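[1] my questions are about this predicted structure, shown below with the sequence.
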Amino acid sequence: MRKTEVTGIIGHLEYKTPGVRLLYGLLFLLMILLAVVCLFPSIWVMVSSLKDIKEFYRMPPTLFPETFDIGKLGEAWNELRFMRYYVNTVYMTAGSVLFCLLFNGLAGYFFSKLKPRGSAFLFTLIVWTLLLPNTVGMVPLFSNIVDFPLLHINLTNTFWPMWLMAAVNPVVILIFKSFFDNIPQSLLEAAKIDGATKIGIFSKVVIPLSVPVLVTITILTVNAVWMDFFWPFMVLKDQAKWTVIVAIYNMRSQMPIDLQFITLTFAIVPPVVFFILFQKSIMKGYTFSGIKG
């Protein structure tokens, strides 16, 4: 009989104990149940969107579709001209990722490796901002969007507010700082002796060693920005600038319920596929492999 391989906090000896095996099985079943509960709403929306119109409105509803009307997807896509909303969302997401990686990465490098006088106090202030509810800053932020300080320009109907907010993320700064702390200082000193500037060290030494955390932050940012609703809804009033989520919300009164399910499927699929393709990179972002040589 093949031995069951057990890894993690439960070793082989502990696993042989009946009580531990029972607890392990119960925890495993619990995790499966939680996964089903989390996945069921999204799967239900995607599967229901493919149902025939008669089956869609049938009561009680069918759990597994008896018919699949795939043509509804193409009809809805062309009717609602969904491609422009996809382009807007991709554009906003790409800018947010760029601003997030560049500015938060530089901040993490600043607090981890440069550490000028007063940086510890400034870092403490940034950490304290995590204790504030998000709703506290909504009114001041929106006021600054309508009348941007110093420049006195209106940033509504532009993607700049979302990009600028992505550029200052305390959680991402913490992740970058924690990762950069594990980079040997000797590598930076060697680059400094070779004549590299501080920005040169960041771009030619730190960044190449930080691919795992860069990929992780990119994945998390893409998923967060793609499904973001509040600020795009508040800022993007022109239909030509709507993102996918804003378009679905604003057009909900013009669409029957089955068409709403189809549009929700359009919103769900891209981040899910993106996450599945790169999910292994998330765990790599929280570890740092040693350098041999």
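    Here it is on my side, so go on.
[2] when you work out contacts or count neighbours from here on, use the C-alpha atoms and nothing else.
    OK.
[3] neighbours around Met31, how many?
    Met31 is flanked by 12 other residues according to other Cα atoms under 10 Å.
[4] check contacts around it.
    Not one residue lies near Met31 by Cα atoms under 8 Å, 6 or more residues apart in numbering.
[5] return the distance of it relative to Val146.
    46 Å (Cα to Cα, to the nearest Å).
[6] then Ala191?
    Applying Cα to Cα to Ala191 and Val146 gives a distance of 45 Å.
[7] excluding chain neighbours, what is closest to Phe159?
    Once flanking residues are discounted, Phe159 sits nearest to Met92: 6.1 Å by Cα to Cα, 6 or more residues apart in numbering.
[8] tell me which other helices or strands the helix or strand containing that neighbour touches.
    Assigned by DSSP states H and E, Met92 falls within helix 82-99. On a contact count with 3 or more Cα pairs under 8 Å, 6 or more residues apart in numbering; DSSP states H and E, helix 82-99 meets helix 160-166, helix 211-226, helix 244-250.
[9] so which elements touch the helix or strand immediately after the first one in the chain?
    The helix or strand immediately downstream of helix 160-166 is helix 170-181, counting by DSSP H and E. On a contact count with 3+ Cα pairs under 8 Å, 6+ apart, helix 170-181 meets helix 105-109, helix 211-226.
[10] the same query, at a cut-off of 6 Å, please.
    Under the contact criterion of 3 or more Cα pairs under 6 Å, 6 or more residues apart in numbering; DSSP states H and E, helix 170-181 touches helix 105-109.
[11] which strands or helices does the helix it packs on pack on?
    helix 170-181.
[12] quick check: buried residues in the helix it packs on?
    170, 172-180 (16 or more other Cα atoms under 10 Å).
[13] next: stretch 30-45.
    Within stretch 30-45, the residues that count as buried by 16+ other Cα under 10 Å are 42, 45.
[14] equivalent analysis for stretch 77-96, please.
    Under the neighbour-count criterion of 16+ other Cα under 10 Å, stretch 77-96 has 80, 82, 84-86, 88-90, 92-96 buried.
[15] gap between it and the chain center?
    Centroid displacement of stretch 77-96 relative to its chain, using Cα atoms, centre = their mean, to the nearest Å, is 17 Å.
[16] and stretch 92-112, by the same measure?
    14 Å.
[17] related to what we said a few turns ago, and the buried residues of helix 170-181, which two are the farthest apart?
    With Cα to Cα as the measure, no two of the buried residues of helix 170-181 lie farther apart than Pro170 and Phe180, at 15.2 Å.
[18] the residue nearest to Phe159 and Pro41, how far apart?
    Taken as Cα to Cα, the span from Met92 to Pro41 is 26 Å.
[19] included below, for side-by-side comparison, is a second structure:
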Amino acid sequence: MTVRKERPNRTLLSPWTLEKRSGRIGYWLVFGVVFLLFTAAFVTPLVWMLLGAMKSPAELAQMPPTILPESPDVGAYREAWDFMELAGYFRNTVVVAAGAWLVQLAVCVPAAYALSKLRPVLGKWVLGLMLATLMLPASALLVPTYLTITDVPLLDVNLINSPAAIWLPAAANAFNIYLLKRFFDQIPTELLDAARIDGAGNVTTLVRIVLPLSRPILAVVSIFAVVAAWKDFIWPLLVLQDPGIQTLSVALQRYEEFTPINLMIAGLVLASIPMVVAFLIFQRQILAGLTAGGIKG
């Protein structure tokens, strides 16, 4: 009987190369250099913002630029908070992001469940048309979406200067529907059949069976929804024309003309902190949710 030797997976470097001392040294050297370069590329702008807010406007305009502040002034953050009235804009942004999150879950979860488990007629075509919208540039959808918001079909309602102008378009998120569907596809059909035999309907099955099993992907979709609403600029600029209800990204752009540059940088840092903290807290859930839909077990 001939025993077939399993071939190892081929990567950029073969296992035989890594067994050599020179191969291991070269591998870790290249890995370390690439890791440091990518880390510097992502971390340098954040560090520059943190330190730049502590410099005076004259020092920020100085050439060549200084790396560390000559006279660090942490008070610029407090001054920026008061000067640009960021508390109100933070509140507006939280309302917009929370509403966009709730509306997306209310629309995307049932849509993905129907496409995955109920399998409606022409479901594949519907999913294909949804995914086709991802190929369109966002700028191409601005005009038709704006016209729809200014005169909502059937309701004849103008949603300009209303958070709903951001919530409703956010619900049409093909990417999140695709992520949810991919995850729902991995849930055994036998489990849902057993629930139906016990008398559970489609809504009960979704709420009591599918959603508790889908916490990882729901966390990922939730984070994507909140981050997208928090950092969006063009669409809130178009539909939130009243300064009193504008979000952080729009308000910071409006203050840019008459705000000292160090205070503007401090405002940008303060606006970025919630999303950076959210990523650091939920990064494990993000990675787990993104990979869970592609693993069968």
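    Noted; the coordinates are in hand. Everything numeric in this text was worked out from a predicted model, so none of it was measured.
[20] got JSON lines for the helices and strands packed on helix 82-99 of structure 1, with distance to Leu141 of structure 1 too?
    Formatted as JSON lines, the helices and strands packed on helix 82-99 of structure 1 follow (distance: least, Cα to Cα, whole Å):
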{"stretch": "helix 160-166", "distance to Leu141 of structure 1": "9"}
{"stretch": "helix 211-226", "distance to Leu141 of structure 1": "18"}
{"stretch": "helix 244-250", "distance to Leu141 of structure 1": "19"}
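[21] rewinding a little: list just the nearest of the buried residues of helix 170-181 of structure 1 to Ser186 of structure 1.
    Among the buried residues of helix 170-181 of structure 1, and counting by Cα to Cα, the member closest to Ser186 of structure 1 is Phe180, at 12.9 Å.
[22] looking at structure 2, name the residue matched to the closest one.
    In structure 2, the residue paired with Phe180 of structure 1 according to TM-score structural alignment is Phe184.
[23] so how far is Met84 of structure 2 from its match?
    45 Å.
[24] picking up where we left off before, adding distance to Met251 of structure 1, write the buried residues of helix 170-181 of structure 1 out as CSV.
    As requested, those are exported to CSV (distance: Cα to Cα, whole Å):
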residue, distance to Met251 of structure 1
Pro170, 34
Val172, 34
Ile173, 37
Leu174, 39
Ile175, 38
Phe176, 39
Lys177, 42
Ser178, 43
Phe179, 43
Phe180, 45
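[25] tell me which stretches of structure 1 form strands.
    For structure 1, no strands are identified by DSSP state E.
[26] re the thing from before, from the buried residues of helix 170-181 of structure 1, pick the one nearest Leu27 of structure 1.
    Of all the buried residues of helix 170-181 of structure 1, Leu27 of structure 1 sits closest to Ile175, with 29.4 Å by Cα to Cα.
[27] check contacts around that closest one.
    Residues in contact with Ile175 of structure 1, defined by Cα atoms under 6 Å, 6 or more residues apart in numbering, are absent; none qualify.
[28] tell me roughly how far the helix holding Met92 of structure 1 lies from structure 2 on average.
    On superposition with structure 2, the mean distance recorded for helix 82-99 of structure 1 (mean Cα distance after the TM-score superposition for structure 1) is 0.6 Å.
[29] what's that helix aligned against in structure 2?
    The aligned range for helix 82-99 of structure 1 is 86-103, by TM-score structural alignment.
[30] ok, stretch 268-283 of structure 1 next?
    Taken onto structure 2 by TM-score structural alignment, stretch 268-283 of structure 1 occupies residues 272-287 there.
[31] what about the corresponding residue of structure 1 for Tyr77 of structure 2, how many neighbours?
    The alignment partner of Tyr77 of structure 2 in structure 1, by TM-score structural alignment, is Leu73. By other Cα under 10 Å, the residues close to Leu73 of structure 1 number 17.
[32] so what's Leu73 of structure 1 closest to, chain neighbours aside?
    The shortest distance from Leu73 of structure 1 to any residue other than its chain neighbours is 6.5 Å, reached at Ile262 (Cα to Cα, 6+ apart).
[33] thinking the one you found is in contact with Ser48, fair?
    No - in this structure Ile262 of structure 1 lies outside contact range of Ser48 using Cα atoms under 6 Å: 8.3 Å.
[34] re the thing from before, nearest to Gly105 of structure 1, out of the helices and strands packed on helix 82-99 of structure 1?
    helix 211-226 (8.8 Å).
[35] any idea of the angle that closest one forms with helix 170-181?
    In terms of direction (axes from the mean of the first three to the mean of the last three Cα atoms, to 10 degrees), helix 211-226 of structure 1 departs from helix 170-181 by 170 degrees.
[36] can you list the residues that contact stretch 148-167 of structure 1?
    95-96, 99-100, 103, 145-147, 235-237.
[37] switch to 8 Å and redo it
    Outside stretch 148-167 of structure 1, the residues that touch it by Cα under 8 Å, 6+ apart are 92, 95-97, 99-104, 145-147, 231-232, 235-238, 241.
[38] rewinding a little: so which of the helices and strands packed on helix 82-99 of structure 1 comes closest to Gly25 of structure 1?
    Counting by Cα to Cα, Gly25 of structure 1 lies closest to helix 211-226 out of the helices and strands packed on helix 82-99 of structure 1; the figure is 30.9 Å.
[39] between that closest one and helix 82-99, how many degrees?
    In terms of direction (the same axes, to 10 degrees), helix 211-226 of structure 1 departs from helix 82-99 by 140 degrees.
[40] what range in structure 2 does helix 211-226 of structure 1 sit on?
    The aligned range for helix 211-226 of structure 1 is 215-230, by TM-score structural alignment.
[41] which positions within the matching stretch qualify as buried?
    216-227, 229-230.
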